[in-house]
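Asker: sequence first, then the predicted structure:
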Amino acid sequence: MSGHSQFALLRQRRFLPFFIVQSLGAFNDNVYRQAIIGLLYYLSVPKEELTLYTTLAPAIFILPYFLFSALAGQIAEKLEKSRLIVITTTMEIVIMTLAAAGFLTQNMTLLLIALFCTGLQSTLFGPVKYSVLPSILKPEELTGGNGLVEMGTSMSILTGMIVGGLIFTLAGSHGPIVAATAVIALAVLGNVCARMIPKVDAGAPELKINWNPLPESLAVLRMAKKQKAVRNAILGVSWFWFVGTLLTSQLPTYAITNLGGEPTLYIFALALFSIGTGVGSLLCEKLSGRTVEIGLVPLGAFGMTAFLLDLYFARAGEATAQGLSVVAFVQQAGSIRIIIDLLGIGLFTGFFVVPLFALIQSRTPKSEMSRVFAALNIQNSGFIVAAAGVGLAAHAAGVTIPQLFLGLAIANALVAIYIFTIVPEFLMRFLSWLMVRALYRLRPHGIEASVPDEGAALIVCNHVSYLDALILSASIPRPVRFVMYYRIFNIPVMSWIFRTAKTIPIAGAKEDRALMLRAFDEIDAALAEGELVCIFPEGALTRDGQMGAFKSGVDKILERRPVPVVPMALRGMWTSMWSRRDSRLGRMRVPRRFRATIEVVAAPAVEGSAASAERLEAQVRALRGDHA
């Protein structure tokens, strides 16, 4: 894992054609929308008419998301996904042919009809875009794959806006021809790439489609709320769209009024935000250790708030200079701070949204995935409209753009606190992620190949320190239910983390027989639900760095439910902090091996019917070797 790069996915057929198709789609949408605005300037339409069109266009584009997302989710669930992607990209060719006719005849009505159809095509593609990833990626690749998709989308939107905006500026009288040719060529290229996507099975081929949009929209929204973590992840993604829409919609005026720039400075400011988002999206895999690490979500939320606050204080009033080019702006006092703020907002936005997409994909049944993402699109469109409304209301009330950024920072903090209060797992994962990354250099080996992608399994591991469970949870790409000695489970502060992670406390038969029996019942119930359960069969922390004998508890678990067993070993923990190598007083001092390199090593799973405490102990000893 240490040598893995998410960019390796770009060399694989299972991912590359899909990545190109979704990036080209976002690019072409924005080329088309900006080219319409360019045509309006080319035709020198009156300012009032220009304002009408620029206000009407986003509403026309987003209307199909309200009307047809539920239908799109059902279709994406029922049809084989690569076939559906070919169908939607074929639709794009037809729609862009209509748009080309609008450019050539300079007919705004025709262009707006094509814009509505583009929104419809995007509505149909939306549920496929994210529901296809869990089918073509391994669980440990979800964060990296989503990071690439978000990076590709943000950069495609940015470059599409730039290219679309420059068509009529550079081509002049040939602008309509260039615009018409560009949108058709991009649509054809997308369709060619779509035909290279490997077959991806339908999530629910037997699904009967309900063609009535209103009750089905309510049905998919209810479906998306069944699991609390997924429901609040969807809320988080929609909030991301609210923040992004409100922020980027203010940048054109902000660049001129508050930064003192000419119109091109808006593109520079948008580029900073988009680049930051792309970089943050790509960094998620590195920071998460290739697991679905929702601990990054609070980090992203708090970072967004911090940089939004600083953006307000960096330039709270109007600029003293006007008409600045990008170069002239960069040379102004205080400009570097604003640049860093815009990059920082984008960077932490990437940290915020990518794990949320990965969580939705990892915790939603494949037979419901497309409909859940259809519900997400409905909710997203509502938040986008709300963001536009807030921007207009703030402007009408005389609120300045920096004041609006200040209000957005405060609102972002309140929404984050609300989500983390409702689903403590987000904050728990953040604290455990922060602790493990701050205290250790973690090196996992063999975990991807050994831990099953789905279904029940029992994990057995040696027990060295008080943080073993946190270290394993940071290494394993799926959520894990840990069985833990009750005295460790009850450690102050740590207890909250363990409870939130649904850890199962256990005691010896002589200490608390009722607790022990209850623990075995909980373990069996978790395995029956297809979950991963991890136990430390030694029954206690090592006192001398050596492994103890595995107790019979593992045999009792497998007698009731013979699930696959994955042997794992912790290496390097004994001489690091929080083992029993030091006295309690010694552990209170700055440890001698702060940021120690530790390893988690896994062996292939053993069939439960063939596993025994003695055999598993021998395997874990072999994995551990001489690395105490």
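Answerer: Ah, there it is. All figures in this text were calculated on a predicted structure; none of them were measured in a lab.

Asker: only C-alpha atoms for contact and neighbour calcs from this point on.
Answerer: Will do.

Asker: how far does stretch 582-594 sit from its chain's centre?
Answerer: Chain-centre distance of stretch 582-594: 37 Å, with C-alpha atoms, centre = their mean, to the nearest Å.

Asker: ok but residue 484 is inside a strand, no?
Answerer: Yes - checked against DSSP: H, G, I helix; E, B strand; the rest coil, residue 484 lies within a strand.

Asker: burial count for it?
Answerer: Here the number of neighbours of residue 484 (other C-alpha atoms under 10 Å) works out to 22.

Asker: what do you get for residue 3?
Answerer: Neighbour tally, residue 3, other C-alpha under 10 Å: 4.

Asker: now do residue 68
Answerer: Neighbour number of residue 68 under other C-alpha under 10 Å is 24.

Asker: on contacts alone, who are the packing partners of the host helix or strand of it?
Answerer: Here residue 68, judged by DSSP states H and E, is contained in helix 47-78. The contact analysis (3 or more C-alpha pairs under 8 Å, 6 or more residues apart in numbering; DSSP states H and E) places helix 47-78 against helix 108-131, helix 213-224, helix 369-396.

Asker: quick check: angle from it to helix 369-396?
Answerer: 160 degrees (axes from the mean of the first three to the mean of the last three C-alpha atoms, to 10 degrees).

Asker: and after helix 47-78, which helix or strand comes next?
Answerer: With elements assigned by DSSP H and E, the helix or strand that comes after helix 47-78 is helix 81-105.

Asker: quick one: that next one to chain centroid distance?
Answerer: Distance, stretch centre to chain centre, for helix 81-105: 29 Å (C-alpha atoms, centre = their mean).

Asker: likewise for stretch 11-25?
Answerer: Distance of stretch 11-25 from the chain centroid (C-alpha atoms, centre = their mean) equals 18 Å.

Asker: next: stretch 258-276.
Answerer: With C-alpha atoms, centre = their mean as the basis, stretch 258-276 stands 25 Å off its chain's centre.

Asker: which stretches in the stretch 451-600 of the chain count as helices?
Answerer: 468-475, 486-489, 494-500, 509-528, 553-560, 584-588 (DSSP state H, counting those that start in this stretch).

Asker: okay, now the one to match up with it:
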Amino acid sequence: MSNQFSLLHQRRFAPFFWTQFCGAANDNLFKFAFTVLVTYQLQLSWLPPELAGLAIGAVFILPFILLSATSGQLADKYEKAALMRGVKWLELAIMVAAAWGFQAAHAPLLLACVFLMGLHSTLFGPVKYAYLPQHLNERELTGGNGLVEMGTFVAILLGNVAGGLLVAMPGMGRGSVGAACLGLAVLGLVASYRIPRSEPVDPHLEIRLNPFTETWRNLQLAHEQIVVFRSVLGISWMWFFGAVFLSQFPAFAKEVLHGDAGVASLLLATFSVGVAAGALMCEALSRRHVEIGLVPLGAIGMTVFAVDLYLVSSALPPSAGAWSPASFLTQWAHWRVLVDLAGVSLCAGLYSVPMYALIQLRSKPTHRARIVAANNILNALFIIASALACAGLLAAGVSIPGVFLAVAIANAVVAVYIFLLVPEYLLRFVAWVLTHLVYRFRIDGEDRIPVAGPALLVCNHVSFVDAIVLMAASPRPITFIMDHRIFRTPVLGRLFRLARAIPIAPRREDPCVYDAAFERAADALSQGELVAIFPEGAITRDGELQPFRPGVVKILERASVRGVHPPVIPMALVNLWGSYFSRVEQRGGRPAAMVRPFRRGIFNPIRLRVGTPVEQHAAEPALLQSQVADLLAGAGA
């Protein structure tokens, strides 16, 4: 399959991408130009220069708090392309007024336009993120979100740079800003007319205007699926974390790095490019699936690079004068600052994109835009909390590097808290590490693993990490039926308990556990989940496929009683036998696992072969065993 950039040539994505890109660029060009105008050119008693950026940011974010709930309802009720065109017409009208405001240096009008552009972004946000899952499939969703995230931060960067340069032009700066804002609004409007139609997901929804009750209702909708709700909180925390850095760049550049305004712009550029790069990397690192295993990786990186940024910036020697960008780059310590900043932002991209994609994928389609709206409200509140926290720390005498250290430590605490509450993140991370850093993992026939609906997966059993490898292959959570003795393994047993795996024991040993396992498996299938079983009943001791037991038939029979008839999908793990996690013959002829870690070196190639689904009525143990044997031999893959 082609990569994410091919979406930029397709009508279902490209017009939407450029519409949102122009809107984000216009927001930032207008806001930054107005901030520079107030700071350097106008003398306003009611808006002093030192408060200009804070006041403009607060006015811009106010509509997100007041009107996000209503915008989410509109996006669920009405056709999205028409809504986006309406928002773009609103933007054009705002920019006509803003152009006149710049020309006349009319600050109150420009401040009103800031509020209206915040309204424009508030209306567009839920439509933007609810549009993607209606036009992209599961394997395109991560790449599409990565492009949108990349486009947003590139637009922020270009908008800020252009706004600062244009407004400073002698004699024609204010007129140039107005013309640029109008031009971007027109380009966005033209692009919006190419966006394809998206059917309304809840056309009979009754619009309720009370923002407080609707915000609470939207949060309750998100809380119905705990993974979605925790992802909303995780994204909001990312905005808290990022806002700390973005808000401190000017002061950090001046007071700590001893640089001029150009160095502050260099920091912003580094941060924006880092987020864009991290967002684009998500597709390749996730094998084109929604891979939330990248979230812990991003969280770890955010903390590690932020701590190192504190260490290097706290040890910088004093400077006799202000560094220009060119002279700033002649110092190796300054390069370390930029590398740390790029690492923080790149990891923030790895952290956020899978969460956005997860929210889109697992939210109910009829509620998706309202959940996105709830996310936007929480984002705004967390950004405000970030500003208050920074102000409090600085007022208490904490240095700017100390603020970075504090937020790095807080990020580690928040990450651990979220991952313990929702262990799926941690499990997917372990699976990602295992299949990227321990083994070289390849999947044949991965399109046969269903992205929706119930299915029963059957696979050969060769090691203690078979379940984790299968977990890495599936875009969805899998409920595993596993030998109860595996749960006694110190680390893996804890992970499998977190994954809510179903223990099974031989009937003669514990008939209650035996029967309960099949009941729980049938319940999971009736709820539309993936269930996996290793029909051999135990890990092979010699690497050969063992006879399949009748557990598959028992599960299917009990699922049929519940009115569920899932397909059975045969799978074969290849080349995992003989690795560290499998049993091999030791001295004395005793099979053992997890001894001599590097007996096969590192990055061993392993493979999962996925066979053709078998209908329930034909899923006999002998047939399934034969199909898995064929997959092991290389046939049927």
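Answerer: The structure has been received and is ready for your questions. Remember, predicted model here, so these are calculated numbers, not experimental data.

Asker: once they're superposed, what TM-score comes out?
Answerer: Once the chains are laid over each other, their TM-score by TM-score structural alignment, normalised by the length of the first structure reads 0.94; 624 aligned residues with a C-alpha RMSD of 2.2 Å.

Asker: closest one to residue 204 of the first structure among the helices of the stretch 451-600 of the first structure?
Answerer: helix 509-528 (23.5 Å; C-alpha to C-alpha).

Asker: what span of the second structure lines up against that closest one?
Answerer: Using TM-score structural alignment, helix 509-528 of the first structure corresponds to residues 507-526 of the second structure.

Asker: make TSV out of the helices and strands packed on helix 47-78 of the first structure and add distance to residue 163 of the first structure.
Answerer: Shown next, in TSV, are these (distance: least, C-alpha to C-alpha, whole Å):
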stretch	distance to residue 163 of the first structure
helix 108-131	18
helix 213-224	36
helix 369-396	24
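
Asker: would you list these in CSV and tack on mean neighbour count?
Answerer: Shown next, in CSV, are these (neighbours: other C-alpha atoms under 10 Å):
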stretch, mean neighbour count
helix 108-131, 22
helix 213-224, 18
helix 369-396, 22
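
Asker: tell me which of those helices lies nearest to residue 86 of the first structure.
Answerer: Using C-alpha to C-alpha, those put helix 108-131 closest to residue 86 of the first structure, at 10.0 Å.

Asker: with the second structure superposed, average distance for whichever helix or strand comes after that closest one?
Answerer: Using DSSP H and E, the helix or strand that follows helix 108-131 of the first structure in sequence is helix 133-136. Taking mean C-alpha distance after the TM-score superposition for the first structure, the mean distance separating helix 133-136 of the first structure from the aligned residues in the second structure is 2.0 Å.

Asker: distance from the chain centre to the next helix or strand after helix 133-136 of the first structure, please.
Answerer: Later in the chain than helix 133-136 of the first structure, the nearest helix or strand by DSSP H and E is helix 142-171. Centre-to-centre, helix 142-171 of the first structure and its host chain are 18 Å apart (C-alpha atoms, centre = their mean).

Asker: elements contacting helix 142-171 of the first structure?
Answerer: Here helix 142-171 of the first structure touches helix 16-42, helix 133-136, helix 175-194, helix 264-288, helix 335-363, going by 3+ C-alpha pairs under 8 Å, 6+ apart.

Asker: and of those helices, who's closest to residue 521 of the first structure?
Answerer: That would be helix 335-363 among these, by C-alpha to C-alpha, at 23.7 Å.

Asker: which strands and helices lie in contact with that closest one?
Answerer: Checking 3+ C-alpha pairs under 8 Å, 6+ apart, helix 335-363 of the first structure ends up next to helix 108-131, helix 133-136, helix 142-171, helix 228-257, helix 264-288, helix 296-314.

Asker: what residues of it count as buried?
Answerer: 335, 338-362 (16 or more other C-alpha atoms under 10 Å).

Asker: repeat that for stretch 416-434 of the second structure.
Answerer: 416, 418-419, 422-434.

Asker: aligned against the first structure, show me the partner of residue 146 of the second structure.
Answerer: In the first structure, the residue matched to residue 146 of the second structure (TM-score structural alignment) is residue 147.

Asker: the helix holding residue 68 of the first structure vs helix 108-131, what angle?
Answerer: If you take the same axes, to 10 degrees, helix 47-78 of the first structure sits at 40 degrees to helix 108-131.

Asker: before we move on, the earlier item: next, format the helices of the stretch 451-600 of the first structure as CSV and append distance to residue 610 of the first structure and mean neighbour count.
Answerer: As requested, those are exported to CSV (distance: least, C-alpha to C-alpha, whole Å; neighbours: other C-alpha atoms under 10 Å):
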stretch, distance to residue 610 of the first structure, mean neighbour count
helix 468-475, 24, 22
helix 486-489, 29, 17
helix 494-500, 31, 18
helix 509-528, 17, 15
helix 553-560, 10, 17
helix 584-588, 41, 12
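
Asker: now render these as CSV, adding distance to residue 262 of the first structure.
Answerer: Shown next, in CSV, are these (distance: least, C-alpha to C-alpha, whole Å):
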stretch, distance to residue 262 of the first structure
helix 468-475, 48
helix 486-489, 60
helix 494-500, 51
helix 509-528, 61
helix 553-560, 70
helix 584-588, 58
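
Asker: nearest to residue 128 of the first structure, of these?
Answerer: Nearest to residue 128 of the first structure, of the helices of the stretch 451-600 of the first structure and by C-alpha to C-alpha, is helix 468-475 at 29.2 Å.

Asker: residues contacting the closest one, please?
Answerer: 288-289, 291, 293, 432-433, 436, 442, 444, 447, 479-480, 482, 600 (C-alpha atoms under 8 Å, 6 or more residues apart in numbering).
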